[in-house]
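1. What follows is a predicted structure for the sequence shown.
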Amino acid sequence: MKPLELGPAVSVTADGPLTILAGPCQAESYELCVRVGEALRDACEKLGLGYVFKASFDKANRTSAAGRRGPGVEAGLELLARAKAALGVPLTTDVHLPDQPTLAVQAGVDLLQVPAFLCRQTDLLAACAATPAAVNVKKGQFLSPAEMGQVVEKVTRCRPDAPRVMVTDRGTFFGYHRLVNDFAGVGDLIDLGVPVCFDATHSVQQPGAAAGGTATGGRRERAPLLARCAVAAGVHALFLETHPDPDAAASDAAVMLPLEKTLELLPALQRLHDAARG
C-alpha cells in the first residue's frame, strides 16, 4: 500500500500512526471550527496521531428538504480556508457535484470526500481525480467491499501516474432499524491495497428515525465501541464527527460525539492501534 500524503505531518500508511479525520458535521461558524479543530489538533499531536480537520460547507443529503444544509459553497469554502490557516493542519470536506472539487482545492482542501450515496457517480469521481487533492470515497451501503474495487479503479484510471485514493466504511447495510457494521468486510476493503478509513459516527445512524421520519436518529453512545473495533481490525484512519454541544448542532445531532468524549477516546484508540500492529 502506497502512503497517502496529506500534508507535511500527515501520511496515511499501513505501518504509520493512526490518522484521525474529525470535526463538526457542518461548518456552522468559524469560531466553532477553530474551537473543535484546536482541541483535536493538540490532542492528536500529543498522542502522535495524524490529524485532518473535517467540516462540511453543504449537507446536500438531508432527510428533509427543510433540513439545515450549511453556509453553501462560496461562504463555506471561505470559512474552511480561514479555519485551515488558523489550525495549520490538512483539511477535508465533502463534495457533491462535479464543479465543486476544483473550487474546494482552490480553497485549500487536501482530501476530497465523496459521500456514500454518490460513490458510483463517475463524473464526480473523475472531477475529484482531476485535482491534485487526495480522494476519500465512502462505501455505499448498497455495495459489497469487492465492488469498491471498481470505484477505486475509476479514480486511479483518471490519475494513473499518482493514484491517491482512500476508501471509508460507514455501515454496510440496513437492518434492525439501524446500519449494520461488517468488520470482515472492513478486512476485505483493506485487501484492496489502498488506505481504509472507518466512519464511527455515521455508522450509528438510524435513518429517518427522528422527528416523525423527517430527520436521522442515532446512538452516539455506540460510536466509541465501533471506533475501537475498527482500529483493532486494522484500519489506517478513523472518521469522527464531534461537537461541543451535539444536541444543539445544525445536523447529525443524534450521532456526533461530545467533544470532551472524543478527547477521552483518542488515547484508547492510540493504544489499540499500537497493539493491533503488534
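-> Received, thanks. These figures come from a predicted structure and were not determined experimentally.
2. from here on, contacts and neighbour counts on C-alpha atoms
-> Noted.
3. count of neighbours near A275?
-> Other residues lying near A275 total 12 when counted by other Cα atoms under 10 Å.
4. and it, what does it touch?
-> With contacts defined as Cα atoms under 8 Å, 6 or more residues apart in numbering, the neighbours of A275 are A232.
5. Surely it is within a helix?
-> Yes. Looking at A275 with DSSP: H, G, I helix; E, B strand; the rest coil, it is inside a helix.
6. How much space separates it from L47?
-> Using Cα to Cα, to the nearest Å, A275 is found at 15 Å from L47.
7. what's the answer for V34, then?
-> 20 Å.
8. of these two, who's got more company?
-> V34 (21 against 15).
9. Grab the nearest non-local neighbour of the more buried one.
-> Leaving aside its sequence neighbours, V34 sits nearest to A83 (Cα to Cα, 6 or more residues apart in numbering; 5.9 Å).
10. after the helix or strand hosting the one you found comes which helix or strand?
-> Assigned by DSSP states H and E, A83 belongs to helix 73-87. Using DSSP H and E, the helix or strand that follows helix 73-87 towards the C-terminus is strand 91-94.
11. tell me what that following strand is packed against?
-> Here strand 91-94 touches strand 50-54, strand 111-114, going by 3 or more Cα pairs under 8 Å, 6 or more residues apart in numbering; DSSP states H and E.
12. Following the chain past that strand, name the next helix or strand.
-> Counting by DSSP H and E, what follows strand 91-94 is helix 100-106.
13. so what secondary structure elements neighbour that following helix?
-> helix 122-129.
14. how close does G76 get to G208?
-> Computed as Cα to Cα, the G76 to G208 distance reads 26 Å.
15. For those two, indicate the residue with more neighbours.
-> It is G76, of G76 and G208, that has more neighbours when counted by other Cα under 10 Å, with 23 against 17.
16. for comparison:
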Amino acid sequence: MNEPRHEYQRRLANWEARIARGERTHVLLSNLRLAAAALAALVVWLMVRNGIAAAWLLVPALSFAVLVVVHARVLNHLERARRARALYERGVDRLDGRWAGTGRDGGRFLEGHAYARDLDLFGRASLFELLDTARTEAGEETLAAWLRAGPVAPVVIDEVRARQAAVDELRQMIDFREELSVLAAETPVGRTGVLAAWAVRAPAGFAPPIRFLFAACAVVTASLVGAAINGALGADVLTTWLLVPSTIALLWRRRVRRVLAGVDAPER
C-alpha cells in the first residue's frame, strides 16, 4: 500500500472529480426535467386549443418518468461520493493533526474513571475522538471499555495483539473499508445499547399452555373473520368471540407491554 497521506489524497482527488461530474449531471437532469414538464404543459395547451391527440402527452410524460428515475440514481451516487470524500478528508485531517473537535468525544464515559481526564482518554481532542469510527452505541461502548481497561493480564495482552493483527489485515483493504464507511455513514450513531440489554434479558417466560392459547385464539379469530366475510357467520357471533381474545390480552397486557417496550425503546 502507498504511504497513507499520498493514498488518501489520491482517493480524495478522485472522489472530488466524481462529485464535480455528478453535480454537472444533476444540473443537466434538473433542466431536462423542467423542459419535459414544460413540454407536457405545451401539449396539454395544444390539446385544449387545437384538439391534438392525447397520445402526444405520452412523449413528455414518459421522458419525465425516465428522467426522474435516472436523476434519483445520480443523486444517490452523488451522496455516496460525498460520504466517501468526507472519509478521506477526515483521514487527511487526522494525519495533519486537525481532527480535534470534529468527531464524537465520548464525554459520557468520563465519569467513574480514576485517570481518564489526566490521560485525555475521553472528551475533546481525546484518544477516543481520534480512534472512534463506530456507528452504533454498542460499538462506542466497546471502544470505551477497551480504553478504560485497568492493568492488563497476559490473556488480555494476547487479545490486544489479536486486535492489532486484525487492524494490520484491514489496513491493506482500503476499498473494503471505504465501502463499509460509506454505508455506515448513511445513518447517525444508533442507540443500540438498550436493544443489546434487552437481547440478553431473561425471556418473558410464557408457559407452553399460554402460548398454545394465544395461537389458538389467533387461528379461531382468523377463521371466524373469513367466515363472516363469506357470509357464513353472523357479525354478532364474531363480535361475541372477539371479547374472548380481548379479555386474554387484558390479562397478559403487562408482560406483553414489557416485552414490546424493550424492543421499541431503541427506536425512540
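-> Noted; the coordinates are in hand. Note that the coordinates shown come from a computational prediction; the quantities given were computed from them, not determined experimentally.
17. Mind checking the TM-score on these two?
-> In this superposition the chains share a TM-score of 0.22, using TM-score structural alignment, normalised by the length of the second structure; 108 aligned residues with a Cα RMSD of 6.5 Å.
18. thinking again about what came up before, TSV for the helices and strands packed on strand 91-94 of the first structure, including mean neighbour count and distance to V155 of the first structure?
-> Shown next, in TSV, are those (neighbours: other Cα atoms under 10 Å; distance: least, Cα to Cα, whole Å):
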stretch	mean neighbour count	distance to V155 of the first structure
strand 50-54	27	21
strand 111-114	27	11
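19. burial count for the closest residue to L125 of the first structure other than its chain neighbours?
-> Nearest residue to L125 of the first structure, sequence neighbours excluded (Cα to Cα, 6+ apart): V155, at 6.0 Å. Look at V155 of the first structure: counted by other Cα under 10 Å, it has 23 neighbours.
20. Which stretches in the stretch 151-278 of the first structure count as strands?
-> Secondary structure of the stretch 151-278 of the first structure by DSSP state E, counting those that start in this stretch: the strands cover 165-169, 173-175, 178-180, 196-199, 205-210, 215-218, 237-243, 257-258.
21. residues making contact with the fourth one?
-> Pointing back at strand 196-199 of the first structure there. 166-170, 189-190, 227, 230, 235-240.
22. Scan these and report the most crowded one.
-> Going by other Cα under 10 Å, D169 tops those with 29 neighbours.
23. got the contact list for that residue?
-> 138-139, 186, 196-199.
24. tell me the strands in the stretch 1-150 of the second structure, going along the chain?
-> Going by DSSP E, counting those that start in this stretch, the stretch 1-150 of the second structure shows no strands.
25. immediately after the helix or strand containing R177 of the second structure, which helix or strand?
-> In the assignment (DSSP H and E), R177 of the second structure maps to helix 174-184. Counting by DSSP H and E, the next helix or strand C-terminal to helix 174-184 of the second structure is helix 193-199.
26. Pull the distance from that following helix to the chain's centre.
-> 17 Å (Cα atoms, centre = their mean, to the nearest Å).
27. and the following helix or strand past it, what does it pack onto?
-> With elements assigned by DSSP H and E, the helix or strand that comes after helix 193-199 of the second structure is helix 208-229. Counting contacts by 3+ Cα pairs under 8 Å, 6+ apart, helix 208-229 of the second structure packs against helix 235-251.
28. any idea of the angle the next helix or strand after the helix it packs on forms with helix 235-251?
-> As assigned by DSSP H and E, the chain's next helix or strand after helix 235-251 of the second structure is helix 253-264. Counting by axes from the mean of the first three to the mean of the last three Cα atoms, to 10 degrees, helix 253-264 of the second structure lies at 80 degrees to helix 235-251.
29. Show me how far helix 253-264 of the second structure is from its chain's centre.
-> The answer for helix 253-264 of the second structure is 24 Å, by Cα atoms, centre = their mean.
30. Same check on stretch 67-77 of the second structure?
-> Between the centre of stretch 67-77 of the second structure and the centre of its chain there are 20 Å (Cα atoms, centre = their mean).
31. Give the buried residues for that stretch.
-> Using 16 or more other Cα atoms under 10 Å as the test for burial, stretch 67-77 of the second structure gives 67-68, 71, 74.
32. Other residues contacting it?
-> In contact with stretch 67-77 of the second structure (Cα under 8 Å, 6+ apart) are residues 22, 25-26, 29-30, 32-33.
33. Which members of the residues you listed are the farthest-apart pair?
-> Largest separation among the contacts of stretch 67-77 of the second structure by Cα to Cα: G22 and R33, giving 16.2 Å.
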